[in-house]
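**Q** pasted the sequence and its predicted model underneath.
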Amino acid sequence: MRIIRAADCLVMPWKNGGGTTTEIAVAPGGASLNDFDWRISMAHVGQDGPFSSFPGIDRTLSVLTGAGITLAFGDGERMRLDRSSAPYAFAADRAVEGLLVDGPIDDLNVMSRRGRWRHRVERLSGAGSLDANKGLLVLVARKGDWQVNGAALSAGDSAVLDAPGGVELVASGGEAELYAVWLTREA
């Protein structure tokens, strides 16, 4: 298990000035936005604007803080996401504009390259166990303090587990929330 502390994550401003991105993990290590196989990041969205297009990439978006965002797709589909919404998956090469509901938000972005990797995202709260016998499991602690197989994670920290088998999660202290990201190679 590899622990990634929040303080060690790189924060980058967007080219359009509309927000910032905090990169949590990327594969292969050091990959750019053009050549990653998968990428997990958090973004602070400060204003309405178009999402960057990522050809050949699938994306899942989860709202972490704020009143929410409406995704206005170029084909007319609209999807409103807020804190209570399940993680929402869509093709990252679809034209989409983000319209903030009522002020800035923070979100979790998971992206994987079609034909190489696929991903699934789930929001969890409280203690429990997970089973991940193949691929990778990345845990992103959002609120509270967590024990992952005995290792401590604070809010903002993450853990990367490679084919971990059974994983025991224990949350302590009040409200706790964690995102589980399963990543598997496509054949």
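**A** Received it, and whenever you're ready, just let me know what you need.

**Q** hey, let's count contacts and neighbours off CA atoms from now on
**A** Fine.

**Q** list the buried ones in the lengthiest strand in the chain?
**A** Across the chain, the longest stretch assigned as strand under DSSP state E is strand 165-185. Neighbour counts using 16 or more other Cα atoms under 10 Å place 167, 169-171, 176-185 of strand 165-185 among the buried residues.

**Q** what about versus this one:
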Amino acid sequence: MLIWKAMTTLQVLKYSDYKVMPWKNGLGMTAQIDIFPKNTEFPPNSSDESFLWRVSSASVQNNNPFSQFPGCDRYLAVYQGQGLRLNEKDLRPTQILQFRGEDPIQGDLIHGPVLDIGVIYRREKVHATMSFVQASPGQALELTLTHKTHYIFCARGKFRCQEMKVSAKETLIINKACDLQVIAEGNEDLQLYLIQLSLR
């Protein structure tokens, strides 16, 4: 069951829909899930004021410094692998770290390659939150989405929402505030990362 506070649009993005590209510093690769406004070039140059946010999932294969994004804040989580050590602070699976885009960050692998999920957004123009949600097979989750744009990234398992079915590494996008029910399907635990964004 899905209860709407307003008319909404749901869209499922499969991994094949993501745009794979190099990091800003050229030291790795990332899969861009979505960017706003649409068709904005990334990474933005210093004079580009159009870029507001970008959601992506990166593959980290080696110890490397992070790209820097002045004027932006970031959320980051590891969803596959043992984790990252960021400036001596461990980021383990299911944990979420928020940091400033201009801060120098050294990312070292704790034990082998990882996949991460994150969002970069302009702090003066965008309000953002990121949270982790888990459910057992067959469990229904009631989510209250209060912002304007929402990305539900399926890190593990699969779920059903209305007629939509979403599997691991896929993303459900909702563009209005609403109360939402998702149902965990299959035989493994469901792990989701919920990113909510709105203009200030």
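**A** Noted; the coordinates are in hand. Keep in mind that what you see is a predicted model, and the values were worked out from it rather than measured.

**Q** which residues of the second structure fall in helices?
**A** With DSSP state H as the criterion, the second structure has no helices.

**Q** enumerate every residue touching residue 13 of the first structure.
**A** Residues near residue 13 of the first structure by Cα atoms under 8 Å, 6 or more residues apart in numbering: 19, 20, 21.

**Q** thinking the first one is in contact with residue 48, fair?
**A** No. Using Cα atoms under 8 Å, residue 19 of the first structure and residue 48 do not qualify as a contacting pair, with a distance of 9.8 Å.

**Q** what number of residues lie near the corresponding residue of the second structure for residue 110 of the first structure?
**A** By TM-score structural alignment, residue 110 of the first structure lines up with residue 119 in the second structure. Neighbour count of residue 119 of the second structure, defined by other Cα atoms under 10 Å: 26.

**Q** give me the nearest residue to residue 119 of the second structure, chain neighbours excluded.
**A** Closest residue to residue 119 of the second structure apart from its sequence neighbours, by Cα to Cα, 6 or more residues apart in numbering: residue 55 at 4.4 Å.

**Q** measure that neighbour to residue 19 of the second structure for me?
**A** Computed with Cα to Cα, to the nearest Å, the distance linking residue 55 of the second structure and residue 19 of the second structure is 11 Å.

**Q** returning to that earlier point: from the contacts of residue 13 of the first structure, pick the one nearest residue 104 of the first structure.
**A** Of all the contacts of residue 13 of the first structure, residue 19 has the smallest distance to residue 104 of the first structure: 9.0 Å, by Cα to Cα.

**Q** residue in the second structure paired with the closest one?
**A** Match for residue 19 of the first structure (TM-score structural alignment): residue 28.

**Q** distance check, the closest residue to that match other than its chain neighbours against residue 58 of the second structure.
**A** In space, and not counting its chain neighbours, residue 28 of the second structure is closest to residue 22: 5.8 Å by Cα to Cα, 6+ apart. Note on residue 22 of the second structure: its distance to residue 58 of the second structure, by Cα to Cα, is 9 Å.

**Q** mind listing the shared neighbours of those two?
**A** 28, 29, 30.

**Q** pull the number of nearby residues for the last one.
**A** Other residues within reach of residue 30 of the second structure, judged by other Cα under 10 Å, total 20.

**Q** state the distance from residue 83 of the first structure to residue 93 of the first structure.
**A** Using Cα to Cα, residue 83 of the first structure is found at 24 Å from residue 93 of the first structure.
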